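Engineer: quick one, structure for this:
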Amino acid sequence: MNKVTYREDHDLSGVNSLEELKEMALPCKRCALRAGCTGVVFGEGNPNARLMLIGEGPGADEDLQGRPFVGKAGQLLDQILAAINLDRFTHTYIANVVKCRPPGNRAPRPEEAGQCLPWLYRQIELVSPDLIVLLGSTALQNLIDPEARITKMRGQWLVSKSGIKIMPTYHPAALLRDMNKKRPVWEDFQKVRDEYKIIAEG
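Structural biologist: Below you'll find the predicted structure:
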């Protein structure tokens, strides 16, 4: 299992709950993304979840509803979770690299992600999951390695310095564009299911 380090530097260590963190994040204007979106999409799910899912950023549906993964990609993610007997609200906490929608659903720029990542790092610390699934290359590159390629690293367990097991896989939106990615993602989530069972039964 590959040992990895993701940047965990932030100035939010004094924030002791997700609700408090959300209240601080909602008016955030650290980068230009906030000016072009409806609002901050903070994240949602079980605050004590053993499994955390991290995507790229809000799309149009997410921006309008203020919730992560509610569009077509989110509906597919719900189906994938259901297939491994997990419910997003009961068993997972879901967040994104950036919390404001990039124009035209483009990938966030490094400077935009850099301003937003401290919120995510504190979310990870507060949820304290045993497992993290990184959905897509943006999550992989921002949390693990800017040069990492999802095609090469998906399906491999990584482990953070704090002991969290991390599984990179394709973003559900990629499956909607390329049906050939469905089988690899299913294989990856079966590994997640098996690891989750071990943790839950332990």
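
Engineer: going by C-alpha atoms from here, please, whenever you check contacts or count neighbours.
Structural biologist: OK.

Engineer: for residue 158, give its distance to residue 91.
Structural biologist: 21 Å (Cα to Cα, to the nearest Å).

Engineer: check residue 194 too.
Structural biologist: 14 Å.

Engineer: more neighbours, these two?
Structural biologist: Set residue 194 next to residue 91 and count neighbours by other Cα atoms under 10 Å: residue 91 wins out with 18 against 12.

Engineer: correct me if wrong: that one contacts residue 78.
Structural biologist: No: between residue 91 and residue 78 there is no contact under Cα atoms under 8 Å: 11.6 Å.

Engineer: name the helices or strands packed onto the longest helix seen in the chain?
Structural biologist: Secondary structure of the chain per DSSP state H: the longest helix is helix 182-201. Counting contacts by 3 or more Cα pairs under 8 Å, 6 or more residues apart in numbering; DSSP states H and E, helix 182-201 packs against strand 165-169.

Engineer: now the strand it packs on against helix 182-201, angle please.
Structural biologist: 160 degrees (axes from the mean of the first three to the mean of the last three Cα atoms, to 10 degrees).

Engineer: give the other helices and strands that strand 165-169 contacts.
Structural biologist: strand 131-135, helix 150-153, strand 158-159, helix 182-201.

Engineer: so which residues of this protein form helices?
Structural biologist: Using DSSP H, helices in the chain cover 18-25, 60-65, 72-83, 88-91, 110-127, 137-143, 150-153, 172-177, 182-201.

Engineer: what angle do helix 182-201 and the third one make with each other?
Structural biologist: Comparing the axes of helix 72-83 and helix 182-201 via the same axes, to 10 degrees yields an angle of 50 degrees.

Engineer: buried set for helix 72-83?
Structural biologist: Neighbour-count burial for helix 72-83 flags 73, 74, 76, 77, 78, 80, 81 (criterion: 16 or more other Cα atoms under 10 Å).

Engineer: could those go into TSV alongside distance to residue 153?
Structural biologist: Putting the buried residues of helix 72-83 into TSV (distance: Cα to Cα, whole Å) gives the following:
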residue	distance to residue 153
73	21
74	22
76	22
77	20
78	23
80	20
81	21
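
Engineer: please provide the structure for the following sequence as well, for comparison with the first:
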Amino acid sequence: MLKSLDPRVTRLNLPDGEVPNMEPKQELDQFETYEAFHQKKDGAAFTYVGPVHAPNEDVAFLFAKEQYSRRFACVGLWIARTENIMVTPYVGDTESVYDMIAIEEPAERSAEPEKYEIFHLKKRGKAHTHVGRVSATSYQEALQEAKQQFGEKPPVVNVWVVKSKHILQSAEEDKDMWFTIPEKKYREATAYKVMDKITKYKAENNNATV
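Structural biologist: Next up, the predicted model:
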């Protein structure tokens, strides 16, 4: 049922829910793909805004901030590596993908439950939106929990499932990074407080290009 959002992982034909430990490539051989979600205002759900390519999740966060928060005002940002996002099949705009999921009797758990974040796509052409968090021991179990908790309001065209620990989240105390200095126009790139992080990254990675 579930497949990775990253087609390179899907092509490995792994059992449902299993994410491989990919063999490391040479340093900066090619950038990984990350997916970005932003929060438009306090209390609003995090919504998918697009992908970025970066050497690690910290730089992915910076790239996503520059790429997407300049286009859309926001107060928070989540970053997840593409390969860690599990995806259901798609159904029609008037259907619910949860109708394809059979609720199974809970098996005896051999592992401690983890937190998973659930994102719904309500209509093709729109963006996946965060609907809540569940506790489970696998991606498949997380999807079943999501069906019980969030599956009563169709349509749900598609569902993304990702472990909470695999999401890099902007910190509450860093909210000033979204504000511009008074003498600059809103959304002007030079007004965002990220140059110190970029300078630090360059200092630590002399051969890296950002």
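
Engineer: fetch the TM-score of the aligned pair.
Structural biologist: Here the TM-score for the pair of chains, by TM-score structural alignment, normalised by the length of structure 1, is 0.27; 98 aligned residues with a Cα RMSD of 5.8 Å.

Engineer: list just the nearest of the buried residues of helix 72-83 of structure 1 to residue 23 of structure 1.
Structural biologist: Nearest to residue 23 of structure 1, judged by Cα to Cα, of those is residue 74 at 24.2 Å.

Engineer: return the distance of the closest one relative to residue 152 of structure 1.
Structural biologist: 24 Å.

Engineer: swap in residue 198 of structure 1?
Structural biologist: Where residue 152 of structure 1 is concerned, residue 198 of structure 1 sits at a distance of 26 Å (Cα to Cα).

Engineer: go on, residue 113 of structure 1?
Structural biologist: Relative to residue 152 of structure 1, and taking Cα to Cα, residue 113 of structure 1 is found at 22 Å.

Engineer: comparing these two, which residue is more hemmed in?
Structural biologist: Each of residue 113 of structure 1 and residue 152 has its neighbours counted (other Cα under 10 Å); residue 113 has more, 22 against 10.

Engineer: that one reaches residue 142, doesn't it?
Structural biologist: Yes: using Cα under 8 Å, residue 113 of structure 1 makes contact with residue 142 at a distance of 7.4 Å.

Engineer: the helices and strands packed on strand 165-169 of structure 1 into TSV, with extra columns for distance to residue 64 of structure 1?
Structural biologist: Shown next, in TSV, are these (distance: least, Cα to Cα, whole Å):
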stretch	distance to residue 64 of structure 1
strand 131-135	21
helix 150-153	29
strand 158-159	34
helix 182-201	28
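
Engineer: quick check: which of those is buried the most?
Structural biologist: strand 131-135 (a mean of 26; mean count of other Cα atoms under 10 Å).

Engineer: elements contacting that strand?
Structural biologist: strand 51-55, strand 165-169.

Engineer: now the angle from it to strand 165-169?
Structural biologist: Going by the same axes, to 10 degrees, strand 131-135 of structure 1 makes 20 degrees with strand 165-169.

Engineer: can you convert the helices of structure 1 into CSV and add a column each for distance to residue 51 of structure 1?
Structural biologist: Listed next are the helices of structure 1 as CSV, based on distance: least, Cα to Cα, whole Å:
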stretch, distance to residue 51 of structure 1
helix 18-25, 16
helix 60-65, 21
helix 72-83, 11
helix 88-91, 7
helix 110-127, 9
helix 137-143, 15
helix 150-153, 19
helix 172-177, 17
helix 182-201, 8
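
Engineer: just to revisit the earlier point, what's the angle between the longest helix of structure 1 and strand 51-55?
Structural biologist: Per the same axes, to 10 degrees, the angle that helix 182-201 of structure 1 makes with strand 51-55 is 150 degrees.

Engineer: and for residue 58 of structure 2, the neighbour number?
Structural biologist: With other Cα under 10 Å as criterion, residue 58 of structure 2 counts 14.

Engineer: ok, residue 168 of structure 2 next?
Structural biologist: 17.

Engineer: can you list the helices and strands packed on strand 131-135 of structure 1 in JSON lines and add mean neighbour count and distance to residue 62 of structure 1?
Structural biologist: Below are those laid out as JSON lines (neighbours: other Cα atoms under 10 Å; distance: least, Cα to Cα, whole Å):
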{"stretch": "strand 51-55", "mean neighbour count": "24", "distance to residue 62 of structure 1": "12"}
{"stretch": "strand 165-169", "mean neighbour count": "26", "distance to residue 62 of structure 1": "21"}
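
Engineer: using CSV, lay out these together with distance to residue 134 of structure 1.
Structural biologist: Formatted as CSV, those follow (distance: least, Cα to Cα, whole Å):
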stretch, distance to residue 134 of structure 1
strand 51-55, 5
strand 165-169, 5
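
Engineer: can you tell which of those strands is closest to residue 19 of structure 1?
Structural biologist: It's strand 51-55; of these, that one is closest to residue 19 of structure 1 (Cα to Cα) at 16.9 Å.

Engineer: and the angle for the closest one with helix 110-127?
Structural biologist: Using the same axes, to 10 degrees: strand 51-55 of structure 1 against helix 110-127 is 170 degrees.

Engineer: residue 44 of structure 1: which of the helices of structure 1 is closest?
Structural biologist: Nearest to residue 44 of structure 1, of the helices of structure 1 and by Cα to Cα, is helix 88-91 at 7.6 Å.

Engineer: tell me what that closest one is packed against?
Structural biologist: Short answer (3+ Cα pairs under 8 Å, 6+ apart): helix 88-91 of structure 1 packs on strand 44-45.

Engineer: just checking, what packs against the strand it packs on?
Structural biologist: Against strand 44-45 of structure 1 (3+ Cα pairs under 8 Å, 6+ apart) you get helix 88-91, strand 92-96.
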